[in-house]
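Trainee: my questions are about this predicted structure, shown below with the sequence.
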Amino acid sequence: MELSQLPLVFLLISNIYSEQTEERLKPRVIIKPDQHVFRGETVTLRCDIYDEGVTSWRYFWYKEGLGRVFSDGQELTISSVTESDSGEYSCDRFNGSKPSPRSDEVTLTVSDPKSVLSVSPQKWLTEGDPVTLICEVHNFSTGWTFSWFTLTESPGGYHLLSDSSRGAGGRYRISSAAVDHTGVYVCRAEREKSSYKTQYSNTQLLWVTGVSAPVSLRVSPSRTQHFTSDSLSLSCEDQSNSTVWRVRTYTDLWGLKDCSSIPRGSHTGSTCTISYVYTSLIGVYWCESESGEKHHPVNITVHSEVILESPVHPVTEGDSLTLHCLYRYTNLSNLRADFYKDGSLIQNQTTEMIISPVSKSHEGFYSCKHPERGESPKSWISVSGFHSESQISVLSILSSVLAACPYLLVTVVLIFKCCRMRAIS
């Protein structure tokens, strides 16, 4: 090697040594328990160094977007993180003469996932029907346990179900629904091996109708959809007059309420009158006794211009069903509209839609649409089985006749023999 090349070699060796020294002095950020955590958890960031023998260093922390030092300890602890703590963090250290190289940035992500509750196959049930409540945490499918609650009337009141462990897998199954399963349900997810819990989920109203009810809810005008600013009357009719009934409601805005407790609502006996209907009153209304017995739910919908005139209570199989499209600003009954079931067009440009006879297959969400005035909300039309009382009476008559047949036959034979013996004598 020529002497003229020695300075270059020494320069290369010096650069390599300087890079190795700088790399050795460059700290790194370590995040515990993880770089991706959940709201409310405790996170510790440590500015780690290779040269542990040096104890006189001071440490400085930086966060992307702040542009300044905000802590001077080797460890930075955030006791209850929120989404605002998400970001890229870095650190360096200073021994009194010059700072070390700054560390590479490390990203901390804080999430606050939501619990989402749904019902399968539907939330309007008859005694004995199966139903499943499904709780999910979107984008985070594993590592959760679930709790199930019913909503109480007190503000923010949640009642933990005693058998909520059945929902450990995200599903709360009821194999045979009973009337007392009626209620407003929510769920909540808890992270395994962590103290993190999601907020309460959206609400789902589960309604179970008894096979025979002592009371019925009469709605006037007799339909489930109503125009804004109109008046509305709901009455609990008990033929026996043996129980005091009140009209109760659940709406997204007001929650669980007595009908008289909502704005513009008043109670007289078992009748609730709403003097001015508005969209915040959209919800479910039912009759409830003093003991908490619930019957005959009706889903009331409010719209400004176009509504569907549909029956308040389930239609019986074999009966006829007639639907009309109503418009606030006209009394004409010959205006034509399109009718839809579950979002699909089933009849177009007609003044009314008639289904006869009705069967279970006709259950679904119905709406109507006028090309100029707009579309109505959707209403669920339920179809019930044949009248149980008629079936019972027919069966009882048949069974009585069949049971009496042997005795009638013996009686006829005996009468015939007696008449014959008289004729001989």
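Mentor: Thanks, I have the structure now.
Trainee: rest of the way, CA atoms for contacts and neighbours
Mentor: Will do.
Trainee: which residues in the stretch 51-200 of the chain form helices?
Mentor: Counting by DSSP state H, counting those that start in this stretch, the stretch 51-200 of the chain has no helices to list.
Trainee: the strands in it, which residues?
Mentor: 58-63, 75-78, 87-94, 106-111, 115-120, 124-126, 131-137, 144-151, 158-160, 171-174, 183-191 (DSSP state E, counting those that start in this stretch).
Trainee: hmm, who's touching the second one?
Mentor: The reference is to strand 75-78. If you take C-alpha atoms under 8 Å, 6 or more residues apart in numbering as the criterion, strand 75-78 is touched by 42, 43, 44, 45, 46, 47.
Trainee: and it, what's buried?
Mentor: By neighbour count on 16 or more other C-alpha atoms under 10 Å, the buried set for strand 75-78 is 75, 76.
Trainee: residues near the closest residue to residue 288 other than its chain neighbours, how many?
Mentor: Excluding the flanking residues, the one nearest residue 288 by C-alpha to C-alpha, 6 or more residues apart in numbering is residue 294, at 4.5 Å. For residue 294, the number of neighbouring residues by other C-alpha atoms under 10 Å comes to 25.
Trainee: any idea how far residue 294 is from residue 214?
Mentor: Separation of residue 294 from residue 214 (C-alpha to C-alpha, to the nearest Å) stands at 10 Å.
Trainee: sorry, back to before: want to throw the contacts of strand 75-78 into JSON lines with distance to residue 347 and neighbour count?
Mentor: What follows is those, written out as JSON lines (distance: C-alpha to C-alpha, whole Å; neighbours: other C-alpha atoms under 10 Å):
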{"residue": "42", "distance to residue 347": "60", "neighbour count": "15"}
{"residue": "43", "distance to residue 347": "61", "neighbour count": "20"}
{"residue": "44", "distance to residue 347": "64", "neighbour count": "15"}
{"residue": "45", "distance to residue 347": "65", "neighbour count": "23"}
{"residue": "46", "distance to residue 347": "68", "neighbour count": "20"}
{"residue": "47", "distance to residue 347": "70", "neighbour count": "22"}
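Trainee: next one for the comparison:
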Amino acid sequence: MIIWSDMEFGQLPFVFLLISNIHSGHTDERPKVKVSIKPDQHVFRGERVTLRCDIDGEGVTSWKYSWYKDGSNSVFSELQEHTFSSVTESDAGKYSCYGAERGGSRTSHISDEVTLTVSDKLRAVLSVSPQKWLTEGDPVTLICEVKGSSTGWTFSWYTDTVSSDCSDHYELLSDSSRGAGGNYTVSSAALNHTGVYVCRAERGKPVYYTWYSKTQPLWVTGVSPPVSLIISSNRTQHFTSVSLSLSCEDQSNSDRWRVRRYTDNQQLENCSSSLRGSQTGSKCTINSTITSDTGVYWCQSESGENYHPVNITVHIGVILESPAHPVTEGDSLTLRCLYDHSTPPNLQADFYKDGSLIQNQTTEMIISTVSKSHEGFYYCKHPERGESPKSWISVTASSRSSRSDGLNPMIIGVTAGLSAAFLFVFLLVLLWRYRNNKDSVNVPTELTYAECELKSAKKQNKSKGYKGKTTESSDIMYTGL
């Protein structure tokens, strides 16, 4: 007596199929089968997924298809293409198929198993290269990816703005490529590229969207922004429990600007909550600072353009007193290490730039003449009180250099204007003289008589043969001038 296990019973259809093929002599002639999955073997819950069975047999006009899942002997579909309109985790598994000729004796090989993986809805991942802090004119690339899957995606990029009800609002970039590549490149960053960005990927029909990525900020600094963010204490690091005032000021003193901030917990929001401060027009006041006020603050116009980002840190303990705005080449720079529980607050501390000790045991560090090489991250450290957060100190070209850079275009413009004016005046003078000369020809003028004395030349007398003293004739002639 033969005893069959459950697994052996599950394989009986394949055994009988193999025996029949051997008996019919088609063992070596059976066509191969290929299973494909679209859009990908790794898909996400809610996507439309299609399994397709292709048989390369010649001379067969019609196949009957049989689909199997996870080695089961149960046929769950007899279509060449089986589609899940909205795939779920339960649809994941290993799939295989084979075909039998309709009305004939030919059968195919059984396909290799192909694995379908179904994951929860995915979130796109956004990163920036080379860095999020830029100087005007630098190149930058936003990179959007779908981790673990790279097939068939197209990408879109958005700016994140704060709506009137303080909720996030994503606005599609006007030049977003929606291309298959996951890169959005700005060859020369402008001041108004400052902002907070997100991206999203899509594929398939109907379209399947990933979740929006987490936010990614981009901060662009420059020499002459159209508006300046003014900080009451003119420094970037602050103690807790102090009042902090920020305002956006432009040349026209308009109130069309608002102070916005992007905090360390990746929240885009108005400058201050109503509980701890207020925002009136272009001015924001935080009555009592806390560490969660740390973030990047900037000015936003009514149309949503962002300018002049400043990184502000609220810290308990030691802070570095450094200027909030870029330092000009040739100016002096003074850094101090402050502690909120000491009087005076200045500490005798060590000062570091980009991780390297540059001055030790001093209450302040002075750079008498700043150059571009002094640009970098600075912090101070006290052996007992601890160390301050890092602050980036930016160095800009001097006004003389800036004027020199812009001198040639200015001279060209002024010269061209003066040349045109001179030519215009010259033509007017010519026209005036021409008209005067014309009038002098047509209108009779009074004669002015001048007395001219005509003298006979001695040469003329000699030609007549006279010798000795010559008598010169003197006649009077009047001519009109």
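Mentor: Nice, thanks for sending it over. As the structure is a computational prediction, the values presented were derived from the model and not from experiment.
Trainee: please state their TM-score.
Mentor: Overall, the chain-to-chain superposition scores 0.65 on the TM-score scale (TM-score structural alignment, normalised by the length of structure 1); 358 aligned residues with a C-alpha RMSD of 4.8 Å.
Trainee: hang on, the earlier thing: out of the strands of the stretch 51-200 of structure 1, the one nearest residue 394 of structure 1 is which?
Mentor: Closest to residue 394 of structure 1 of the strands of the stretch 51-200 of structure 1 is strand 124-126 (C-alpha to C-alpha; 23.3 Å).
Trainee: and that closest one, how far out from the chain middle?
Mentor: 16 Å (C-alpha atoms, centre = their mean, to the nearest Å).
Trainee: stretch 213-231 of structure 2 now?
Mentor: 11 Å.
Trainee: in it, what counts as buried?
Mentor: 213-223, 227-231.
Trainee: to residue 395 of structure 1, which of the strands of the stretch 51-200 of structure 1 lies closest?
Mentor: Per C-alpha to C-alpha, nearest to residue 395 of structure 1 of the strands of the stretch 51-200 of structure 1: strand 124-126, 22.7 Å.
Trainee: quick one: what's aligned to residue 228 of structure 2 in structure 1?
Mentor: Using TM-score structural alignment, the equivalent of residue 228 of structure 2 in structure 1 is residue 216.
Trainee: distance of that match from residue 259 of structure 1?
Mentor: Here residue 216 of structure 1 is placed at a distance of 16 Å from residue 259 of structure 1 (C-alpha to C-alpha).
Trainee: now residue 251 of structure 1
Mentor: Distance from residue 251 of structure 1 to residue 259 of structure 1, by C-alpha to C-alpha: 11 Å.
Trainee: comparing these two, which residue is more hemmed in?
Mentor: residue 259 (23 against 17).
Trainee: not counting residues beside it along the chain, what's closest to that one?
Mentor: Going by C-alpha to C-alpha, 6+ apart, residue 259 of structure 1 has residue 248 as its nearest residue, at 5.2 Å.
Trainee: what do you get for residue 232 of structure 2?
Mentor: residue 245 (5.2 Å).
Trainee: my read: that neighbour touches residue 282, true?
Mentor: No - between residue 245 of structure 2 and residue 282 there is no contact, the gap being 10.9 Å when judged by C-alpha atoms under 8 Å.
Trainee: who has more neighbours out of these two?
Mentor: residue 282 (20 against 16).
Trainee: in space, what's closest to residue 119 of structure 2 - neighbours in sequence excluded?
Mentor: Counting by C-alpha to C-alpha, 6+ apart, the residue nearest residue 119 of structure 2 is residue 44, at 4.7 Å.
Trainee: next, count neighbours for that neighbour.
Mentor: Neighbour number of residue 44 of structure 2 under other C-alpha under 10 Å is 23.
Trainee: got the contact list for whatever residue of structure 1 lines up with it?
Mentor: Correspondence of residue 44 of structure 2 to structure 1, assessed by TM-score structural alignment: residue 38. Applying C-alpha under 8 Å, 6+ apart, we find residue 38 of structure 1 in contact with 81, 82, 110, 111, 112, 196.
Trainee: how much space separates the last one from residue 372 of structure 1?
Mentor: Residue 196 of structure 1 sits 51 Å away from residue 372 of structure 1, taking C-alpha to C-alpha as the criterion.
Trainee: of these two, who's got more company?
Mentor: Ranked by neighbour count (other C-alpha under 10 Å), residue 196 of structure 1 and residue 372 place residue 196 first, with 17 against 7.
Trainee: grab the nearest non-local neighbour of the more buried one.
Mentor: The nearest residue in space to residue 196 of structure 1 (C-alpha to C-alpha, 6+ apart) is residue 190, at 5.9 Å.
Trainee: re the thing from before, which element is the residue nearest to residue 232 of structure 2 on?
Mentor: Using DSSP states H and E, residue 245 of structure 2 sits in strand 244-249.
Trainee: so how far is the next helix or strand after that strand off the chain centroid?
Mentor: Toward the C-terminal end, the helix or strand that comes next after strand 244-249 of structure 2 (DSSP H and E) is strand 258-263. From the chain centre to the centre of strand 258-263 of structure 2 is a distance of 18 Å (C-alpha atoms, centre = their mean).
Trainee: check stretch 163-182 of structure 1 too.
Mentor: 14 Å.
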